[in-house]
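> one predicted model, sequence on top.
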Amino acid sequence: MKYIHVYDSLMFDPRLLQAFVEIVDAGSFTAAAHRLNSTQSTLSQQISRLENAVRFSLFDRSARPVTLTPAGERLIGYARRILALQNEAAALLTDPSGSRSLRVGLPDDLMTSAICHAFAQFTTSHPEIRLDVTTGLSRDLAHRFREGELDIALVKEPQAQSDARASFREPLAWVEAAGRTQPWTDPIPMVTFPPGGLYRDQMIEMIEVAKSRWYLAFTGNSLMSVLRAVEAGLGVSVLPLATIDAAKVQICRQFEPIPPMALSVYAWDQDTATNELVSALIKPISVDRVENRNLQAKA
């Protein structure tokens, strides 16, 4: 029990371990003292303190150059690892990079090149902040924001909430493959996002109000997959007008116009970095994605 108590309470002084490693690497006390800008007597005292702590001799001082004893050979590997971990920890704590995280959630169709560029510029300007960006369905993102799992959330919703930092009008339209001239007949094939998607629910509700039959021809997890399915003529879909400019689709006039949604920006904190990122995200949204560029913005 006494043996266990001794080693349970043993704490290595990094300065003593550094002296120990330097002597091994230099091959002598004199050369090690020169490397450390110290004196031979100081190093001898440090090694004596280390040997007293471990209760074993670490060097055979009669050998030239000095050699390790069996105890010294066992300790040297651990000494190097302890010093390496100490240096690693010190470097980590003195480097501010990634010392704070900002968790951002937004719909897939908002991940434009302009938004990505805004994220990249922000990380360059704020190396101390680690961005954690995720895409998903607006309802899921809104729930995660309210639960505190996201710091910033950009979501589509029927109406902006009172705590929205900014809110924009997001016009929607029925879309179909470019060049299509024939009307859709029952049952109407629909191209949609997965269950829980706001556009999906609107489509189903409006078609059922019109007393038409429908079926799901394609369900895609991303804007790109939905657009490709519409371009191929698999069915009709509802999408934001801002997302279809470069796609081979056209507005379908067969159905009643679909009401616009609100594109809202939420953030918990009001600190300088958060406000800067929110502003950086709002700018490309207001310029590139929303038809009406002069809608209300809330502080």
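Now that the structure is in, tell me what you want to look at.

> please make it C-alpha for all contacts and neighbour counts, starting now.
Fine.

> can you give me the helices in the stretch 51-200 of the chain?
Assigned by DSSP state H, counting those that start in this stretch, the helices in the stretch 51-200 of the chain fall at 70-94, 113-125, 138-146, 198-209.

> need those helices in JSON lines (columns: mean neighbour count and distance to Pro158).
Output for the helices of the stretch 51-200 of the chain, formatted as JSON lines (neighbours: other C-alpha atoms under 10 Å; distance: least, C-alpha to C-alpha, whole Å):
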{"stretch": "helix 70-94", "mean neighbour count": "13", "distance to Pro158": "45"}
{"stretch": "helix 113-125", "mean neighbour count": "15", "distance to Pro158": "23"}
{"stretch": "helix 138-146", "mean neighbour count": "18", "distance to Pro158": "11"}
{"stretch": "helix 198-209", "mean neighbour count": "16", "distance to Pro158": "9"}
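
> in JSON lines: these, plus distance to Gly105.
As requested, those are exported to JSON lines (distance: least, C-alpha to C-alpha, whole Å):
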{"stretch": "helix 70-94", "distance to Gly105": "28"}
{"stretch": "helix 113-125", "distance to Gly105": "12"}
{"stretch": "helix 138-146", "distance to Gly105": "6"}
{"stretch": "helix 198-209", "distance to Gly105": "16"}
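
> the structure to be compared is supplied as follows:
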Amino acid sequence: MDAMHYFDITLLQALIAVADAGSLTAAAPRLCRSQSAVSEQIRKLEEHCGALLFHRGKKGISLTPAGQRLLGHARQLVAQHECVYQEMRGMQLAGDLRLAITDYFRPTVIAQLLRQVRMRYPHLRLHVSIRKSEIIESGQADTDFDIGLSMRILDSHAARRSQTSKAKRLHVLREPLAWIAEPSWVHEGGKPLPLVVLPETCALQQFIVRTLHANRMPYFIAHSASGVLGLQLALAAGLGISCLNASAIPAGMRRMDPSADCPLPDLPDVEFSLCVPHEKADALVEGTLSVLRAAFSGDASSATAQTSPNWT
């Protein structure tokens, strides 16, 4: 009888993390391992499969056709593994849970994240709405959501906003802001910058305007979009320039070089956090938070950890 061949779940988790993060370096903190350890995991997985899973190049890594095929299976196997574990531990979640998510959070992968939650907990009914981060972080007891995902700009105003927030916050992701425009767009020296932004109630729009005022850079609102998708479409049409967090920048956009394109101000990072109004943290909410934290880290096993989150 031929020996049976098994996949190591931890190696499949490494594959998922590297594919989602886009590099070994970015995947390492998600897996709580060094870059060399993650590289060794991928090497072992490739050896086990007898196929190259990633192309390595100067611009980073990308999945090979074999890697693409395995990735789909890996997501299913890791999700099923976690589901079985949770069920055996009597940790199945069921009921209605309302999520409020900022429009700026990873627009291309939010559906994938929610799919992971649904696959692990088929009896959990999710209700998702798009909200402003200011509303999500208000922490008011009468909010109509149970868990929020907000974005905060880490500028000089961040500490003051933190003091006024009543929500419990768990930091999950930090990434840079960038000035972006359609590749053929060129700034005409001496003329005001045409801005593509969201309405003035948007915190990022307020930050852009405040930053340009502080640097005495003239501008005008060329297009006001109702949501991030509309903003991306306006940018693609070449209507002007805007500022977006790294994961919300659509493919094909050019990141402006402040030293070459035009004298644009430097930008801070943004931070995404899971937020829970004080009165909402029941067993259903805490269980779902564990799954969401695991999805962010790319490590499904972290969802089973019996440790308390570091709330602020």
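Arrived safely. Everything numeric here is computed off the predicted structure, so don't read it as measured data.

> wait, Gln41 of structure 2 sits on Leu11?
Yes. Look at Gln41 of structure 2 against Leu11 with C-alpha atoms under 8 Å: they come within range, at 5.8 Å.

> distance of Glu128 of structure 1 relative to Thr274 of structure 1?
13 Å (C-alpha to C-alpha, to the nearest Å).

> quick one: Pro183 of structure 2 from Gln41 of structure 2, how far?
38 Å.

> neighbour count winner among these two?
Gln41 (19 against 14; other C-alpha atoms under 10 Å).

> what range does stretch 223-241 of structure 1 cover in structure 2?
Aligned using TM-score structural alignment, stretch 223-241 of structure 1 spans residues 228-246 in structure 2.

> can you measure across that stretch, start residue to end residue?
So stretch 228-246 of structure 2: terminal residues 13 Å apart, C-alpha to C-alpha.

> contacts for that stretch, please.
The contact list for stretch 228-246 of structure 2 (C-alpha atoms under 8 Å, 6 or more residues apart in numbering) reads 103-104, 175-182, 184-185, 193-198, 208, 222-225, 249-250, 253, 269-270.

> buried subset of the residues you listed?
In the contacts of stretch 228-246 of structure 2, burial by neighbour count holds for 103-104, 177-182, 185, 193-198, 208, 223-225, 249-250, 253, 270, counting by 16 or more other C-alpha atoms under 10 Å.

> so which of those belong to strands?
177-181, 193-197, 223-224, 270 (DSSP state E).

> now do the contacts for the residue nearest to His127 of structure 2 when sequence neighbours are not counted.
Once flanking residues are discounted, His127 of structure 2 sits nearest to Arg98: 4.7 Å by C-alpha to C-alpha, 6 or more residues apart in numbering. Residues counted as contacts of Arg98 of structure 2 (C-alpha under 8 Å, 6+ apart) are Leu126, His127, Val128, Ser129, Asp144, Phe145, Asp146, Ile147.

> name the nearest residue to the fourth one, sequence neighbours excluded.
Setting aside the residues directly before and after it, Ser129 of structure 2 is nearest to Ala100 in space (C-alpha to C-alpha, 6+ apart), at 5.0 Å.

> show me what that neighbour lines up with in structure 1.
Matched by TM-score structural alignment, Ala100 of structure 2 corresponds to Gly105 in structure 1.

> ok, its match to Glu256 of structure 1 distance?
Counting by C-alpha to C-alpha, the gap between Gly105 of structure 1 and Glu256 of structure 1 amounts to 31 Å.
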